[in-house]
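Visitor: Sequence and predicted structure, then a few things I'm wondering about:
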Amino acid sequence: MNGCFLVFEGPEGAGKSLQIGRLAERLSACGAPHTVTREPGGTAAAEAIRSVLLDRPELRLDGIAELLLFSASRRAHVEEVIRPALERGEVVLCDRFELSTRVYQGWARGVDAKTIERVTRAATGGLLPDLYLVLDVPVKVGLGRQWQDEDDPGQLAFFGPAPDRIELEKRSFRERVREGYRELAAEDERIVLVDGSGTPDEVEARILALLEERSPDRFAAANFPL
């Protein structure tokens, strides 16, 4: 069976990492070969760039600088991790890909779409996922999952590790991010919005139902039970 490239997307607090982990566990239980990876990251070079992009909130980076750094990371990631795994026939589960660039640097930061397209094509060689699963939650829900007080992020306790540079953005930025995902999903059949509210079990059930609908040969319930 050919490889399958699935990308999980969504705003902060949507639950991407949790659902990727759950799907990976199911693939392991079925003996299905798969690779779990993330952006920015996945290779030594890409992880180093990730540190600059996310772990240094004091750095001042505009949308173009972010675009170029994310794209440099993506180039290494695609060539060293994603393409080889797909060529081996694996399912690749990726936490973010170029859709994040279109949303965060394009929709939310205001970088021109044509500029993003040119740079991204150079980085990916035209590689696109089979499906983007965008976990869609209201901004208030995402903030509430991350901060003790969703109305004042950055001032009170953050659930989990210290917030990265993007997670420290204002609520208005998060609103633009969610709007961008919803607008792009309306234009591209590869991008599917999945209701990310409710319990993890409920969200997982929605994802599995969608995967069975889109790719029954690989994700049929008989071989990949709920």
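Guide: Alright, I've got the coordinates. Everything numeric in this text was worked out from a predicted model, so none of it was measured. Residues are numbered from 1 along each chain as shown.
Visitor: Could you use CA atoms for every contact and neighbour count after this?
Guide: Will do.
Visitor: For the residue nearest to the spatial centre of the chain, which residues are in contact?
Guide: For the chain, the residue nearest the mean C-alpha position is Arg96 (2.3 Å; C-alpha atoms, centre = their mean). Shown in contact with Arg96 (C-alpha atoms under 8 Å, 6 or more residues apart in numbering): Val7, Phe8, Glu9, Arg38, Glu39, Pro40.
Visitor: Quick check, the fourth one in contact with Val92.
Guide: No - between Arg38 and Val92 there is no contact under C-alpha atoms under 8 Å: 10.1 Å.
Visitor: Which one of the contacts of Arg96 is nearest to Gln146?
Guide: Of all these, Glu9 has the smallest distance to Gln146: 16.8 Å, by C-alpha to C-alpha.
Visitor: then this one, side by side with the first:
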Amino acid sequence: MKGLFVTFEGAEGSGKSTQIKLLEDYLKKKGKRVLVLREPGSTKFSEDLRRVLLDKRNGFLSEKTELLLYLAARAQLVKEKIIPALKEKKIVLCDRFQDSTLVYQGYGLGLDRKVIELLGRFVSEGARPDLTFLLDIPAQEGLRRAGGASDRIQERPLAYHRRVRNGYLKLGSENPKRIKVIKAKDIQNTQEEIRKLIKEFLLKHL
């Protein structure tokens, strides 16, 4: 039996980090071994790239440079953390993965999504999410919750963030078995819905 790879996706201000922490606590109380990761990040190299990618002073980065840096961060995370954890039969909870790249750099920036998919498969080494929670929130509300343009991505125009949200919803409609779209309501109700869905998934697959 392999581990379980669960990803959380959503636009800015959707509350992913909060929900991941609550789910981590819940699963650990149930006796599960859990590893929480984030993209880009969770390795020294990937965290270095995160700082580069989010720094407002790096607005000169081209769209393709941005894409390749995200993919480099993912390649290291997969090799260093995700694959070993899954081999140890842990539950991996990851804040963003390939869906984010498809949406932010594909739908958001207009890069070729087929190329993004191909490169994503290359760097992921077969690591694919078993289950994805997509926390949906209108772009303007999400940016308000996030507290304004605190990094290079958040300061992009509202139209960009609307494309991101629409891209997420399209992915959700195309992959309903894996991607569970959840309206980003209040924290408690959102968490209850997540727990219900993951309990159902665990009963069927583990």
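Guide: On my side now, so go ahead. Given the structure is predicted, the values throughout are model-derived calculations rather than measurements.
Visitor: and the residue nearest to the centre of structure 1, what pairs with it in structure 2?
Guide: Under the alignment by TM-score structural alignment, Arg96 of structure 1 pairs with Arg96 in structure 2.
Visitor: so how far is Cys4 of structure 1 from the counterpart of Ile182 of structure 2 in structure 1?
Guide: Using TM-score structural alignment, the partner of Ile182 of structure 2 in structure 1 is Val194. Here the criterion is C-alpha to C-alpha, to the nearest Å. By it, Val194 of structure 1 lies 19 Å from Cys4 of structure 1.
Visitor: sorry, back to before: between Arg38 and Val92 of structure 1, tell me which one has more neighbours.
Guide: Between Arg38 of structure 1 and Val92, counted using other C-alpha atoms under 10 Å, Val92 has the larger neighbour count: 23 against 19.
Visitor: Give me the mean distance between the helix or strand encompassing that one and structure 2.
Guide: Here Val92 of structure 1, judged by DSSP states H and E, is contained in strand 91-95. Its matched residues in structure 2 lie on average 0.2 Å from strand 91-95 of structure 1 after superposition (mean C-alpha distance after the TM-score superposition for structure 1).
Visitor: counting contacts, what elements does that strand pack onto?
Guide: Judged by 3 or more C-alpha pairs under 8 Å, 6 or more residues apart in numbering; DSSP states H and E, the packing partners of strand 91-95 of structure 1 are strand 4-9, helix 16-29, strand 34-38, helix 83-87.
Visitor: and the angle for that strand with strand 34-38?
Guide: If you take axes from the mean of the first three to the mean of the last three C-alpha atoms, to 10 degrees, strand 91-95 of structure 1 sits at 20 degrees to strand 34-38.
Visitor: Any idea how far the following helix or strand past strand 91-95 of structure 1 is from the middle of the chain?
Guide: Using DSSP H and E, the next helix or strand after strand 91-95 of structure 1 towards the C-terminus is helix 98-100. How far helix 98-100 of structure 1 lies from its chain's middle: 7 Å, per C-alpha atoms, centre = their mean, to the nearest Å.
Visitor: Also stretch 208-223 of structure 1?
Guide: So, by C-alpha atoms, centre = their mean, the centroid of stretch 208-223 of structure 1 is 21 Å from its chain's centroid.
Visitor: residues in contact with Ala72 of structure 2?
Guide: Ala72 of structure 2 touches Ser46, Val123, counting by C-alpha under 8 Å, 6+ apart.
Visitor: Aligned to it, what sits in structure 1?
Guide: Per TM-score structural alignment, Ala72 of structure 2 is aligned with Ala72.
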